[in-house]
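**Q** could you work out the structure for the sequence below:
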Amino acid sequence: MALLGIDVGTSGCKVVAFRENGEVLSSSGKEYPFITPRPGWLEIDPEKIWEAVCTALGEVGRDLREPISALAVTSHGETLIPLGRDGRPLTFAIANFDVRANRYVAFFRERFDPFHLFSVTGMPLHGMYTVNKILWLRDHEPEIFERTWKFSCVEDFIVFRLTGEEPAMDYSLASRTMMFDVRRKAWAWEILEAVGISKERLPRVLPSGTPVGSLREDLARDFGLRGKILVATGGHDQPCGVLGCGVSSPGEAMYGIGTSECVALNIGPSPFLTKEMMENGFCCYPHVTEGDYITLAYIASGGSLVRWFRDAIAPDKKQEARELGKDPYRVLFEHLPEGPVPLFVLPHFAGSGTPYLDEHSRGAIVGLTLAASRWEIFRAILESLTYEMKVNLDLFEAFGLPIVDLRAVGGGARSLEWLRMKADILGKTLLLPETEEAVALGTAILAGKAAGIFAHAREGIAAMVRFRGKVEPSLERHETYGRYYSVYQKVYNGLKEVHELLSMLQGEEESREE
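**A** The predicted model follows:
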């Protein structure tokens, strides 16, 4: 019997079928476009998301030679999909990184002590959360606000379409709305009251790996699937990835090295909701494993910064790779000089992540001389992304959240050179899961739990997660990198005022253009 994980991201979805031992049987991925009606606005057509999921499910279904017992859905967080009473979206989805609702941070500051809000929701006050998008809809699209039956996110929208049952989402995704009480594991009444909506206008909330219904018969026929297929709650994509790379105990963490970089740390059965966590932008919310909580550290740039270097600084190597039939990133790494290099890159090209959450911060290259080569800049990008993550991990450990090891997943985990660099800078062992599809695998484990194949998520880890190796740090290189890291730690604060002034200038220019 097969288990399916459906992973719905911001720009595409992936459907992966696994055997109960973790072997990949079939997979399919489909993309959908962003809509950017104004600068800073980011929308997605929910029907395009649904079409992509259906297409990928159909391709996997037609490819499989064995029946599916269950599937679960994971998705990115914060995106808002207002649904009418007929279950159809009333407007395009307001995507997670859309900035139009940022001004509602002031709305909450006027009504709540920020630490009280953090103590209830586990989310540091920020404009990206779903509740702010609902407020924007209330004030700017009042007719749509009034007509909305369910203020839905992506996981529950897809589960609803697959089953026809009332929308339901898991605790981890509900937390990303900033309307969820992470201790009580229920909608937070005081926040709903402030916003002016009832819990009846929100999806049901259930533990991850809970059955919601069965795949609609008409869809099963369309997808070429046989038998009754259970559909279950999955979770927010980051904790699903944590589960899929075998994290089962406090101190174990996933290091996602993709378009952005993220470390997701299992902090155990008690929420860790201190002022220090809030002040450094670290969230704390229910994990997809039973009773555990999770926290995240992230850099908005990651692989996207490597892609920028490829396209803006080394386009000739991209062409060379095409002519040689090689992966263009592999060609870049062939030119990587020995390190560390005396250059630093502040990797805030797409804004900062934790611990700063600074909307004004920009990217910068520091330490350039006439002798600097583009390949030294390339290495500085790779090193500095890891320095930036070390800033976060050092704070975790200072707060009493030790990190035992990191499980590396994502496109960046394919580069042994970069993994060695990361292990040396962080002074941590990197474990390498066998599958790159950690998010889908974690979601499939939750499907197996819902179907009764696994008694709990940890049993699913034992059955389905395998590792292909590990990268150990060099003590000597770690000590050398430590001297460079002490300099890197001064870069953000040294440029903070400059970036605020640049942001002000840009705002003035945009105002004149309007």
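
**Q** okay, CA-based contacts and neighbour counts for the rest of this
**A** Noted.

**Q** any idea how far residue 477 is from residue 391?
**A** Going from residue 477 to residue 391 by C-alpha to C-alpha, to the nearest Å gives 18 Å.

**Q** sequence B follows; please return its structure for comparison with A:
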Amino acid sequence: MTDVVCVVDAGTTGIRCALVDERGEVHGQHSRELAVDHPQPGRAEQSLPAMWEVTVGELRAMRAVAAQAGHRVVALTLSTQRASVAGLDADLRPVTPLVLWMDQRGASELDALRAAVDPDTYSRVSGMPLSTMPALATLVWLRTHAPEAYAASSSFVGVQEWLLARLTGGRPQVDRSCASWYGLLDLHAGQWSDDLLTAFDLDGARLPELRAATDVAGALRDEVADATGLPRGLPVYVGGGDQQCSAAGGGGVRPGAATVNLGTSATMVFPAAVGDVVDHAGFVRAAHVVENCVSVEGTIPACGSALRWLRTLLRYGDDDTAYERMSADARQVEPGARGLLFAPTMAGVGTPHWTAAGGRIDGLDFTHGPGALVRATMEGIALQVRDVLRHLPTDLAGPTLTAIGGGARSEVFGQILADVTGRAIEVPAGDPQAAPLRGAALSAWVGLGRYPDLAHAAGSPAAARRHLPDPTTVPVYDALYSRYLDVTDLAAA
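**A** Presented below is the predicted three-dimensional model:
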């Protein structure tokens, strides 16, 4: 019988549950999609009751997997989306929908927020930009435009806090990796900022209780245990934000151990000690799931979404082998994609520029087929990774990047990343998409006493593949990067 932790990975597009042992190996997983509602242009919401219903169903499925395999579930924990927020009444019932991180309604409040606090001062305290991404802008929008719902909300919560409250019946709790995305956490003190709360006229009593990712949130409620088949009284650990959990699952827990998560977007996490963090313009700085550690983050808005768009455009199909065939076609094309440059910036240019832009294509001619288009897309993503690294202080990134997420499955993509960035690219053993599951589970194993802390638990995962830069491609990609800066109007940045 193997002891396992049950992990709920609650993202924007779905709920995934998995069983993970103390070595970080996944012993079974199951997922179900979540609907995203767009009631008006620029708005994005989800139903918390619907999310809970899906979560219960996925936990029930994991209990069946554990029973069939003879595993013993010893704890439950979470990895969740960040920066989304909803209001709850005193009985923990939703007063508002969950307003998602991508929602833009808070844009109308930004001028008032910037008048209340100098943006540079705000960034130094919270690590966040004064933008629509932290939940702060949504909270102020609710106060201004939905005053009745705002007044009826006894607490404001994100996904982690909502699920923990439903699982345990306790007061809303949040770990600091998710709390950062309220935009109200003093990153250096690790506490809600009284100065920011006062400046924005917000009530800190309505914010969740701050906890560590490795803390016990409470025991599984009897009603939930009976509905899912999980043991009554099962300890529920707090867990953390999905990107920080992904970094921990890829070994990104110490300064210099950088990760790049090649998902729908690409998120680069550069761990840093709290005392070493300075204001890096254009980079988000959030608390890590590792205590006394900060996650300096760089974001490329379109990664997997760009490849998925190309898959549909070129009619590769939607079966399990589609991306394998795309990679095989890209492998047949030499570095530089026969002169084709594609900047897949359809969702804008991310860190550190944060500018709106459409995708840019340069050099397309009649000789370019599907393989060249796929390779150019991968190279375009890699060029954006190179640009993030160019603007990052050198002390935050070592000579190696650990690649996780769905894109890390492609060997040709891994080699392109190595050649374009000039860094070694390592892909951990196992499923690279399981990194958030592994990172969250390890936080519970620390809480259970199997490891002294999360840094020891995460360690340095064994690499299944290691891609080294090919020196013969240096002049090709140096020239391509210069073209990329010109085509995207970033040459002067």
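
**Q** TM-score of the superposed pair?
**A** The TM-score (TM-score structural alignment, normalised by the length of structure 2) is 0.93; 482 aligned residues with a C-alpha RMSD of 1.9 Å.

**Q** what's the helix or strand where residue 458 of structure 1 lies in contact with?
**A** Following DSSP states H and E, one finds residue 458 of structure 1 within helix 457-464. Identification of contacts with helix 457-464 of structure 1 by C-alpha atoms under 8 Å, 6 or more residues apart in numbering yields 20-23, 243-244, 246, 248, 289-290, 441, 445-446, 448-449, 454.

**Q** need the max-distance pair from those.
**A** Maximum pairwise distance in those, criterion C-alpha to C-alpha, is 24.1 Å, between 23 and 290.

**Q** and the helices in the stretch 301-450 of structure 2?
**A** 304-313, 322-331, 370-391, 411-421, 435-447 (DSSP state H, counting those that start in this stretch).

**Q** please identify the most buried of these.
**A** Most buried of these, by mean neighbour count (mean count of other C-alpha atoms under 10 Å): helix 435-447, with a mean of 30.

**Q** in structure 1, what stretch matches that one?
**A** Helix 435-447 of structure 2 corresponds to residues 438-450 in structure 1, going by TM-score structural alignment.

**Q** how big's the offset between the matching stretch and structure 2?
**A** Compared with structure 2 after the fit, stretch 438-450 of structure 1 shows a mean deviation of 0.8 Å (mean C-alpha distance after the TM-score superposition for structure 1).

**Q** gap between that stretch and the chain center?
**A** 16 Å (C-alpha atoms, centre = their mean, to the nearest Å).

**Q** now do stretch 165-184 of structure 1
**A** 16 Å.

**Q** which residue numbers in structure 2 go with it?
**A** Residue span in structure 2 matched to stretch 165-184 of structure 1, by TM-score structural alignment: 170-189.

**Q** how about the matching stretch: buried residues?
**A** 171-188 (16 or more other C-alpha atoms under 10 Å).

**Q** swap in stretch 272-285 of structure 1?
**A** 272, 273, 275, 277, 278, 279, 280, 281, 282, 283, 284, 285.

**Q** the fourth one contacts residue 296, doesn't it?
**A** The reference is to residue 277 of structure 1. No: judged on C-alpha atoms under 8 Å, residue 277 of structure 1 makes no contact with residue 296 at a distance of 10.5 Å.

**Q** on that earlier part again, Throw the helices of the stretch 301-450 of structure 2 into JSON lines and include distance to residue 137 of structure 2, thanks.
**A** Below are those laid out as JSON lines (distance: least, C-alpha to C-alpha, whole Å):
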{"stretch": "helix 304-313", "distance to residue 137 of structure 2": "26"}
{"stretch": "helix 322-331", "distance to residue 137 of structure 2": "38"}
{"stretch": "helix 370-391", "distance to residue 137 of structure 2": "26"}
{"stretch": "helix 411-421", "distance to residue 137 of structure 2": "35"}
{"stretch": "helix 435-447", "distance to residue 137 of structure 2": "27"}
